[in-house]
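[1] would you be able to build a 3D model of this:
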Amino acid sequence: MSERLQPGDTAPAFTLPDADGKQVSLSDHTGRKVIVYFYPAALTPGCTKQACDFTDNLELLAGAGYDVIGVSPDKPEKLAAFRDQESLKVTLVGDPSKEVMDAYGAFGEKQLYGKTVTGVIRSTVIVDENGKVEHALYNVKATGHVAKLIKDLHI
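    Alright, predicted model coming up:
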């Protein structure tokens, strides 16, 4: 099981392909806060709800100084289909090797329908303007998570 990040940790650097195959790096966002959220799979009900919630609140979050990056193990082609089908405006990147998810503590053992399985742990890490972890939230719910985040961040 990978180590979970703690507030004050340096956020692991990453460069991953987005839905169009363009490389997106955490360092591209230096000077802004970044909400990096990890989800199991594009085009599934819970992940769709969460991505739509982030898209619906993107202007509000951007106005408060936050960029949003969604990370899943999907390939760019699937991310593009997800984005287009759901009209998503949030940046989606793919981590098929799961190395970045592992570095963020978002991949490992979890409970699924009462069984212990290894997979993506739905997580959200908020990175400050200087690349430090401000909040690290694990095992978050797909539904209602964005509203709770906005409340907890006092946006």
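
[2] okay, CA-based contacts and neighbour counts for the rest of this
    Noted.

[3] can you pull out the strands in the protein?
    Here the chain has its strands, by DSSP state E, at 15-17, 23-25, 33-38, 66-72, 91-94, 107-112, 115-120, 123-127, 133-138.

[4] and those strands: which comes nearest D84?
    strand 91-94 (11.5 Å; C-alpha to C-alpha).

[5] the closest one packs against which elements?
    strand 15-17, strand 66-72, helix 76-86 (3 or more C-alpha pairs under 8 Å, 6 or more residues apart in numbering; DSSP states H and E).

[6] for G63, give its distance to P17.
    Distance, G63 to P17, by C-alpha to C-alpha, to the nearest Å: 25 Å.

[7] for comparison, sequence B:
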Amino acid sequence: MVDVVDGLKAKLAEINSKMEELRREIVVLDDQRVAFETVIKVYQPGFELAASPSKTRRASSRETASGRVTELLKGRNNRHIVLDILRRSERPTTTAEIAEKFASEADLGSEAARLESALTSRFSATLNGLVRQGLVRQAGTTDGRRHLWEVSR
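    As a prediction, the model looks like this:
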């Protein structure tokens, strides 16, 4: 029975990891799409992307959160933000906790809940880059699925 549960937990962690990866990819693709639309509008000011109403509604809410996060982080160094939060943390921290701490320090108030997913995705990508640079490391998981992060010492 324990082997079955362990297998299920491992599969759940794999699924969650894949979902985080896809969220990061969506953020990157969304930013690229916006950049292409901006350049096209320079050459053709009347350009409007033709999309079905359901796709437009879903994309616009994601754009809004992603765009707001981009605006919040503009001129700031994501690496420094994440490293600073991790250094001040007394224990290993999840990506969502890093996003919550940033939202609290940026005094986002009621907007924080709406931006949580976009902030978490953005900081998750930053953490992966910091891992590759050897500046942070995974310090286990919480709930068997969410990574805990800490500064490499």
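
[8] what's the TM-score for these two chains?
    After superposition, the two chains reach a TM-score of 0.25 (TM-score structural alignment, normalised by the length of the second structure), with 73 aligned residues with a C-alpha RMSD of 5.6 Å.

[9] more crowded one of G63 and P17 of the first structure?
    P17 (18 against 11; other C-alpha atoms under 10 Å).

[10] apart from its neighbours in sequence, what residue is nearest that one?
    In space, and not counting its chain neighbours, P17 of the first structure is closest to Q23: 4.4 Å by C-alpha to C-alpha, 6 or more residues apart in numbering.

[11] please name the nearest non-neighbouring residue to the residue nearest the centre of the second structure.
    When C-alpha atoms, centre = their mean is applied to the second structure, the residue found nearest the centroid is S121 (0.9 Å). Once flanking residues are discounted, S121 of the second structure sits nearest to R24: 5.3 Å by C-alpha to C-alpha, 6+ apart.

[12] let me know the helix or strand that the one you found is in.
    Assigned by DSSP states H and E, R24 of the second structure belongs to helix 2-43.

[13] hmm, back to that, so which of the strands of the first structure gets nearest F82 of the first structure?
    Of the strands of the first structure, nearest to F82 of the first structure by C-alpha to C-alpha is strand 91-94, at 9.2 Å.

[14] next up, the contacts around V24 of the first structure.
    Neighbour list for V24 of the first structure: T15, L16, P17, D18, V93 [criterion: C-alpha atoms under 8 Å, 6 or more residues apart in numbering].

[15] top of these by neighbour count?
    Neighbour counts for those peak at V93, which has 28 neighbours (criterion: other C-alpha under 10 Å).

[16] hey, where'd the helices end up in the second structure?
    2-43, 53-73, 78-88, 95-105, 111-132 (DSSP state H).

[17] relative to G140 of the second structure, which of those helices is closest?
    Across these, closest to G140 of the second structure is helix 2-43 (C-alpha to C-alpha), at 11.6 Å.

[18] quick one: T120 of the second structure from E150 of the second structure, how far?
    T120 of the second structure is 16 Å from E150 of the second structure, by C-alpha to C-alpha.

[19] redo the helices of the second structure as a markdown table? Include distance to A139 of the second structure.
    As requested, the helices of the second structure are exported to a markdown table (distance: least, C-alpha to C-alpha, whole Å):
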| stretch | distance to A139 of the second structure |
| --- | --- |
| helix 2-43 | 15 |
| helix 53-73 | 26 |
| helix 78-88 | 12 |
| helix 95-105 | 12 |
| helix 111-132 | 12 |
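
[20] re earlier: wait, which of the strands of the first structure is closest to L79 of the first structure?
    Judged by C-alpha to C-alpha, the one of these that comes nearest to L79 of the first structure is strand 91-94, at 6.6 Å.
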